[in-house]
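[1] the sequence and its predicted three-dimensional model are supplied below.
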Amino acid sequence: MLYLSYMFIAIIIISNILMTISSILSKKSISDREKNSPFECGFDPKNSARSPFSLQFFLIAMIFLIFDVEIALILPIFIILNYSNILIWMLTSLFFLTILLLGLYYEWNEGALSWMK
């Protein structure tokens, strides 16, 4: 029993030494400005913070977030179908989808969905 304890401790020590050696050997020694700087949505953090920001990029990001949340709200609708009244489920689903389609129509009319300008 004492032999197994010593063996277990030896295995832990040897594995720690091997992990340390492998992490030292696998490090890349080449570092340049791009690899050491944080990535901020394609902007260079070393330049001025007052550079113009693309409004179209912002709108596309907002539309993506809105559609992402909409999908997260639409997916449980089909699970709720098993536990609710069919008439209430249908009215709620149609009301929710109507609001989404009206919002999509509004964004389309405002030109937020035109990718090329």
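    Received, thanks. Residues are numbered from 1 along each chain as shown.
[2] from here on, just use CA atoms for contacts and neighbour counts.
    OK.
[3] and the host helix or strand of Ile17, how far out from the chain's middle?
    Using DSSP states H and E, Ile17 maps to helix 2-26. In terms of Cα atoms, centre = their mean, to the nearest Å, the centre of helix 2-26 is set 37 Å apart from its chain centre.
[4] counting contacts, what elements does that helix pack onto?
    Applying 3 or more Cα pairs under 8 Å, 6 or more residues apart in numbering; DSSP states H and E, we find helix 2-26 packed against no helix or strand.
[5] show me what counts as buried in it.
    Neighbour counts over helix 2-26 (16 or more other Cα atoms under 10 Å) mark no residue as buried.
[6] after it comes which helix or strand?
    Assigned by DSSP H and E, the successor of helix 2-26 is helix 33-36.
[7] pull the distance from that following helix to the chain's centre.
    The answer for helix 33-36 is 23 Å, by Cα atoms, centre = their mean.
[8] how many residues are close by Glu107?
    14 (other Cα atoms under 10 Å).
[9] now it, nearest residue through space, not along the chain?
    In this structure, Glu107 finds its nearest non-sequential neighbour in Leu113, 6.5 Å apart by Cα to Cα, 6 or more residues apart in numbering.
[10] then this one, side by side with the first:
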Amino acid sequence: MEALAGPAPSYFHGYAVVGLAALIGCLFVGTAFAANQLLRPYAPTQEKLLAYECGVDPVGEGWAQTQIRYYVYAFLYVIFAVDAIYLFPWATVFARPGFGSGTLVEMFVFIGFLAVGLLYAWKKGVLEWT
């Protein structure tokens, strides 16, 4: 029965398939960009070369100061997004036999660290939108 199955694939067969798919994808993207370059109309004017933001003509400098609290909100979001990334695999492992109480305690410690961080940010007044 094994004679009908054919020879076993070599070690690099899987890598070759992935490499071929990547090469075909790169060729497809390159062909699309080349076709766009050849087929698009090209009529530059001074007005078309201006920076454009929400329908308003650019006036003054392009530099603007941003308050630090927006970065703090973004940082807190990233922390809790990473928390969610770790919770989903934990939930799948927790259901397996032998991973019960130890895994549960580890996750409560992890969530406890995040809760202490959130409590610290709240006490410092970081979470108040002004």
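    Right, received. Where do you want to start? Computed from a predicted model, the values in this text were never measured in an experiment.
[11] let me see the TM-score of these two.
    Once superposed, the chains reach a TM-score of 0.57 (TM-score structural alignment, normalised by the length of the first structure), with 89 aligned residues with a Cα RMSD of 3.1 Å.
[12] follow-up on the earlier one: after alignment, which residue of the second structure pairs with the residue nearest to Glu107 of the first structure?
    Aligned by TM-score structural alignment, Leu113 of the first structure pairs with Leu127 of the second structure.
[13] isn't its match up against Leu118?
    No - at 9.1 Å, Leu127 of the second structure and Leu118 do not qualify as touching, with contact defined as Cα atoms under 8 Å.
[14] the match of Leu113 of the first structure falls within a helix, correct?
    No - assessed with DSSP: H, G, I helix; E, B strand; the rest coil, Leu127 of the second structure is coil; it does not lie in a helix.
[15] how close does it get to Leu39 of the second structure?
    Noted for Leu127 of the second structure: a distance of 51 Å to Leu39 of the second structure, by Cα to Cα, to the nearest Å.
[16] same question for Lys48 of the second structure.
    In terms of Cα to Cα, Lys48 of the second structure sits 19 Å off from Leu39 of the second structure.
[17] ok, Phe28 of the second structure next?
    In terms of Cα to Cα, Phe28 of the second structure sits 16 Å off from Leu39 of the second structure.
[18] residues contacting the aligned partner of Phe99 of the second structure in the first structure?
    Counting by TM-score structural alignment, Phe99 of the second structure lines up with Asn85 in the first structure. By Cα atoms under 8 Å, 6 or more residues apart in numbering, Asn85 of the first structure lies in contact with nothing.
[19] could you give the number of residues near Leu104 of the first structure?
    Leu104 of the first structure: 16 neighbours (other Cα under 10 Å).
[20] could you look up the SS state of the equivalent of it over in the second structure?
    Using TM-score structural alignment, the equivalent of Leu104 of the first structure in the second structure is Leu118. What three-state DSSP gives for Leu118 of the second structure is helix.
[21] who's in contact with the one helix or strand Ala121 of the second structure maps to?
    Using DSSP H and E, the element containing Ala121 of the second structure is helix 101-123. Around helix 101-123 of the second structure, the neighbours that count as contacts under Cα under 8 Å, 6+ apart are Phe80, Asp83, Trp90, Phe94, Leu127.
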